[in-house]
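# quick one, what's the 3D model for this:
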Amino acid sequence: MNITRVLLLCMALCLGGMAWAQTGARARASGDAGNSPLVQVADGRMLAPDIARIVNHGELVVSMLAADNPPFFSTQKGQLVGTDVDLARLIGKELGVPVRFDRSPKTFDGVAEMVANSQADLGISRLARTLKRGQMVHFSNSYMRLGHALLINRVRFAEMAGDQPLPQVIRNFTGSIGVIANSSWEEFGRRNFPQAKLVSYPTWQDAVNAAIKGEVVAAYRDELEIMQIVNSDPSLALSLRTVTFNDLESPLSIMVGIRDLTLLSFVNEVIAQRAEKPTVSSVLKSIK
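Reported below is the predicted structural model:
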């Protein structure tokens, strides 16, 4: 190859590179949808498709359990309030849209399923991460962590334990444990107490009542709920005792659709930058 051909080839490559750069610049300047994964919304912003969907829709749809669960979410004086409600509204505020809460789900799993089926943008409802839910939705970073606990009927437990030490009986629990049906506690119960007999109840109060009456040896949920039961009625300490686990916890997360990866990242950033991060102690104080 002679020098002239080499020079011509170099000039062609340079001109081609310049043309490609100019085309890309024009596409970026014009917001050409054909060359960009972003979507232009009405106010001119270029947003990721999942974020643009919410902005164009004009609202953030949040799936939330039908039954009240204070202090996370409950209706007081006609207004929906609670720590989960505040978090949902903060996300909506940062997106620039109002929040619409859909409280049609009757179970905790139903909240996650609604998000999985694209019937809601987010699921925020005191939801713990479970292997079942992890097969159909994304989990956000945890926004609160709750330790596991048992509310134990003293008489039934004494009958089961005999002379065995408490730690040994708890770790090899063979009695009956009440849990909320279609909740994370069914999965946690099967995993953490494989020898126990799990009894599912429609509501947490039903499980607590079963423990009080001795229909089950214990009721199983997080430390916050167990402490609320005992604090609300100190006389229960005569018939019930509590056990809290330091090595078991339930991280609460927001459920996000499997296609909404930018929304997931955005939600995680809102959680990370939140000024106030609730703890068991702060939530208990707010209840009092």
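# contacts and neighbour counts: CA atoms only from here.
Noted.
# tell me how many other residues crowd Ser63.
If you count neighbours by other Cα atoms under 10 Å, Ser63 ends up with 27.
# residues in contact with it?
Listed by Cα atoms under 8 Å, 6 or more residues apart in numbering, the contact set of Ser63 reads 101-105, 111-112, 114-115, 120-125.
# so which of these belong to strands?
The strands, defined by DSSP state E, take in 101-102, 122-123 from the contacts of Ser63.
# out of the residues you listed, who has the most neighbours?
Gly123 leads the ones in strands among the contacts of Ser63 on contacts (other Cα under 10 Å) with 30 neighbours.
# next, the second sequence, to be compared with the first:
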Amino acid sequence: MNMLGGAWLKFARFKSNQFILAVLASSCCSMVSANSDTGTNEPSDRGAFAAAAKGGLRAPAMARIAQQGSVRVAMKSLHNATANSAGVIGVAPFLVKSHGDQCSVCNAGSAAKIYDGKVCGFDVEVAYLLAEKLDTNLIIDLSQHKYDHVVDLISWGDADLAVSTLSSTLRRAQYVAFSDPYLELSQTLLVNRLAMEKLDLTQAAIVAGMPRIKSNKKSVPALTIAVEGGSSYAEFADDLFKGHNIRRYDDLLVAMDALIKGDEVFAIYADNMQIIQLLNDNKKAGLFLKMVNLQRPDNISIATNYNDSSLLNWVNLFLREIKMDGELTALKQKCGLSGGLYE
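Take a look at the predicted model:
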């Protein structure tokens, strides 16, 4: 190549580089210009959060709730619930039927939150606080008659959240996502005292594990354990009481009658609050029955659809916040759930 040709090539390369630099400079200027209203030289994508704060870009689940103008919270229906001796229908203090503006639970310190003149309780109090923090309206869905069906409703995407004293279990976690626990109950047996004596069983032996119970160095025959059908305890029982008969009841008050007789049911398996409610409803039953704490926690969580990761993250932050500022403790005290068992 001659000298003239070499010089021309260098000139062409120089002009080409100048063009590339000009394009880059123009692009940078455009980015700064697009964000000029903030008075900064930050790239335009840094403005995404600012847009969200003005009601613009939001995570999908949060945008859906904002568009709905409400958060839809699922709870187990009281449709088949039986009134106890005090006339209370439901599972106190978590969810009970109200009588207009009257509520039998969660009145300590301030009036109970009552939804649509129908239901009240700890679950309702938590749901109202959650909706308040979301700055939206609350809709409570009471269409499902079993706890497992409440989980199904969330799995199908027919409700945003479930606040229904739901135990977080391995099986349920295959269908929904669970928040951090906000309440800890205790797995408990209510046992027929006479049946214990006949089998020569001690409370320590029962706590140690029903499948391994020994009586006079002989294996205990298969016993009948009553649980609420469609609850987490039906699932727990299949694992904990292998080799024994698990009988499912729609209403534990019916199981209570069978337990007192002693020849049909050996024990009722439920959380400590349900057991206490059963005993309070039948004062004389305490003479025949014994409450055995199995020293196994029952972690209660809020359920979200497995696709709603942003909502799950928000719920966990919500729970963390109301724990730190004492709001959750105040709700527990209001509903009679304060103390070590419920922290």
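# need the counterpart of Asp238 of structure 2 in structure 1.
Aligned counterpart of Asp238 of structure 2 in structure 1: Arg190 (TM-score structural alignment).
# so who does its match touch?
By Cα under 8 Å, 6+ apart, the neighbours of Arg190 of structure 1 are 196, 198.
# can I get the ones in strands among the contacts of Ser63 of structure 1 in JSON lines with distance to Ser176 of structure 1?
Below are these laid out as JSON lines (distance: Cα to Cα, whole Å):
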{"residue": "Phe101", "distance to Ser176 of structure 1": "36"}
{"residue": "Asp102", "distance to Ser176 of structure 1": "35"}
{"residue": "Leu122", "distance to Ser176 of structure 1": "35"}
{"residue": "Gly123", "distance to Ser176 of structure 1": "31"}
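# which one of these is nearest Cys10 of structure 1?
Checking these against Cys10 of structure 1 with Cα to Cα, the nearest one is Leu122 at 53.9 Å.
# give me the aligned partner of that closest one over in structure 2.
Counting by TM-score structural alignment, Leu122 of structure 1 corresponds to Leu161 in structure 2.
# swap in Leu264 of structure 1?
For Leu264 of structure 1, the aligned position in structure 2 is occupied by Leu312, per TM-score structural alignment.
# go ahead and confirm its match touches Ser301.
No: at 11.0 Å, Leu312 of structure 2 does not count as touching Ser301 under the criterion of Cα atoms under 8 Å.
# can you check which residues contact both of those two?
Common neighbours of Leu312 of structure 2 and Ser301 are listed as 178-179 (criterion: Cα under 8 Å, 6+ apart).
# returning to that earlier point: got a list of what the match of Leu264 of structure 1 touches?
Counted by Cα under 8 Å, 6+ apart, Leu312 of structure 2 has contacts 177-179, 304.
# can you put those in a markdown table and add secondary structure and neighbour count?
Output for the contacts of Leu312 of structure 2, formatted as a markdown table (DSSP: H, G, I helix; E, B strand; the rest coil; neighbours: other Cα atoms under 10 Å):
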| residue | secondary structure | neighbour count |
| --- | --- | --- |
| Ala177 | strand | 22 |
| Phe178 | strand | 24 |
| Ser179 | coil | 19 |
| Thr304 | strand | 28 |
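# of those residues, just say which sits nearest to Gly6 of structure 2.
Closest approach between these and Gly6 of structure 2, by Cα to Cα: Ala177, at 68.5 Å.
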